[in-house]
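J.: coordinates only, sequence not included:
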């Protein structure tokens, strides 16, 4: 049997036993749920959001999934738009570091408990504030102590709860959605009832200084005396004619006429005339004019 040398075999070495199922580490599973996105199973990144069932997501992952228009997994099938998620207002843990696996990245804003899964945490759907369930039980009023926003029992969402908590959150989510739909219908009915009342209001004519008899005596303009609207091209041609007439009559605008020449202008100097090609000095030279000089053509 190969047991020479004085070795004593054990029973599990000789008899095949059934393998026991692997036991999950509850602590590691708990930390994984609180530090990873429920949609992509990647590490949570700010901004962090929650759904109506209390699961945590990275907002960027939800937006990418909605833009791609791919069907959501069964666990996230209730998320159909950004209205089905809520941004969370989390309080950072000052003693947390990215390389530390013991401390949680967030804590309760009221009593300082770590948000690691050891303590139950809740969030309010109205404002998104997050604190521990122990702190919520100590609050006697239905007003958030962080941002002073009123809330009801249906707005309290348990984060990463068990199966019973998820069923309760589902009923609260359905009741909250029904309440929002009813509020929208009431707003539409109010708008429809206000429009006819404003349209049937009496119209008051503006008061005039003239008496009604004087108004009746004023002659109405006849259609024959109304000015005819001319063609735009005709108006432009008429403007050009007016400008040319003004140039001919104004002595300061004589240079704009076609028959004007610098050579025959008595007020122009010889230096000014020499610039132009009509000057006598330009008629005798063989090369190009100095203003339009080009070495390639000289």
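T.: Perfect, thanks for sending it. None of these values were measured; they are calculated from a predicted model.
J.: from here on, just use CA atoms for contacts and neighbour counts.
T.: Will do.
J.: contacts for the helix or strand containing residue 123 next, please.
T.: Using DSSP states H and E, residue 123 sits in strand 121-124. With C-alpha atoms under 8 Å, 6 or more residues apart in numbering as the contact definition, strand 121-124 has outside contacts at 88, 115, 129-133, 151, 155-159.
J.: for stretch 139-156, same thing?
T.: 109, 122, 123, 124, 125, 126, 127, 129, 172, 173, 175, 176.
J.: got another one to weigh against that:
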């Protein structure tokens, strides 16, 4: 608390007031947006790409993110809406002839980001964040918003490709502008999904229609042949076929019944001799009398 050696504490040293809100330096924020990749936080180098929300990335960093989408990576939330390589646009930028490649400030006597690497090819404004820039989604050419407003046309000023107002994407816009771009992105993706679903049944119908067309001429030819052939001959042929079929079926049934029945030997016409009959036990000679039968006391089968 003090008071040792004659010191007197003041009120601001004893009572802590509310913390002051830290203000972000606008120049530092512009440099972070326009000169560094939003995903890897490295300096932007060609090839540079932009997402459908207008954020700038290095193409290598986006490809690495698509190959490994682990949530543990830093700044992964800024690229969560990028689903594939088709979700990004490679920028066709115009180099600034006044840019020295970062080698001009060797003494450290001037601000590094005074000169931008790219400019607008129509108006000549530097792409340093102080001016609003747009990219055309179809061709990837980058222009300042002033150039697009002054020269109103549906053709790109650099490559001559056609575009619409919905194809213009504002780079590094405000929160409200980013929300509008997000709505456009969602509508565009829903439209693409609906078009894919509509194309699938059409492809199935196109495959089934030729098959139906091949069957129809055959049936018409058969009907024509039937009408050209006389009716009396048709009846005669049909009756002949039924008779032949019935005969063949009866012959098949007889063959099956004959094969299924057991073969029995035919009875002998000649009478057997007494010598032949005496072989069997049913003959009178094989039968024994009571005297010849075995006694119950003996163990032998026959006791005479």
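T.: Perfect, I can see it now. This structure is a prediction, so every number in the text was calculated from the model and none was measured.
J.: quick one: TM-score?
T.: The TM-score (TM-score structural alignment, normalised by the length of structure 1) is 0.59; 199 aligned residues with a C-alpha RMSD of 3.1 Å.
J.: among the contacts of stretch 139-156 of structure 1, which ones are buried?
T.: Among those, those classed as buried by 16 or more other C-alpha atoms under 10 Å are 109, 122, 123, 124, 125, 127, 129, 172, 173, 176.
J.: could I get these as CSV with distance to residue 143 of structure 1?
T.: Compiled in CSV, these are given as follows (distance: C-alpha to C-alpha, whole Å):
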residue, distance to residue 143 of structure 1
109, 15
122, 14
123, 13
124, 10
125, 13
127, 11
129, 11
172, 19
173, 20
176, 18
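J.: what is the nearest of those residues to residue 242 of structure 1?
T.: residue 127 (73.0 Å; C-alpha to C-alpha).
J.: what's the closest non-adjacent residue to the counterpart of the closest one in structure 2?
T.: Using TM-score structural alignment, the equivalent of residue 127 of structure 1 in structure 2 is residue 139. Closest residue to residue 139 of structure 2 apart from its sequence neighbours, by C-alpha to C-alpha, 6 or more residues apart in numbering: residue 161 at 6.8 Å.
J.: before we move on, back to that, show me which of the buried ones among the contacts of stretch 139-156 of structure 1 is closest to residue 83 of structure 1.
T.: residue 125 (11.1 Å).
J.: check contacts around the closest one.
T.: Here residue 125 of structure 1 is in contact with 86, 155, 156, 157 (C-alpha under 8 Å, 6+ apart).
J.: from residue 150 of structure 1, how far out is it?
T.: 11 Å (C-alpha to C-alpha, to the nearest Å).
J.: I'd like to know how many residues surround whatever residue of structure 1 lines up with residue 77 of structure 2.
T.: Using TM-score structural alignment as the criterion, residue 77 of structure 2 maps onto residue 74 of structure 1. Neighbourhood size, residue 74 of structure 1 [other C-alpha atoms under 10 Å]: 7.
J.: what's the answer for residue 30 of structure 2, then?
T.: 16.
J.: nearest residue to it in space, please, no chain neighbours.
T.: Closest to residue 30 of structure 2 by C-alpha to C-alpha, 6+ apart is residue 129, at 5.6 Å.
J.: so the one you found sits against residue 32, correct?
T.: No. Between residue 129 of structure 2 and residue 32 there is no contact under C-alpha atoms under 8 Å: 9.7 Å.
J.: of the contacts of residue 125 of structure 1, which belong to helices?
T.: Among the contacts of residue 125 of structure 1, none falls in helices (DSSP state H).
J.: determine which two of those are furthest apart.
T.: Spatial extent of the contacts of residue 125 of structure 1 (C-alpha to C-alpha) is set by the pair 86 and 156 at 12.2 Å.
J.: circling back to that earlier point, and the contacts of strand 121-124 of structure 1, which of them are buried?
T.: By 16+ other C-alpha under 10 Å, the contacts of strand 121-124 of structure 1 give 88, 115, 129-133, 151, 155-159 as buried.
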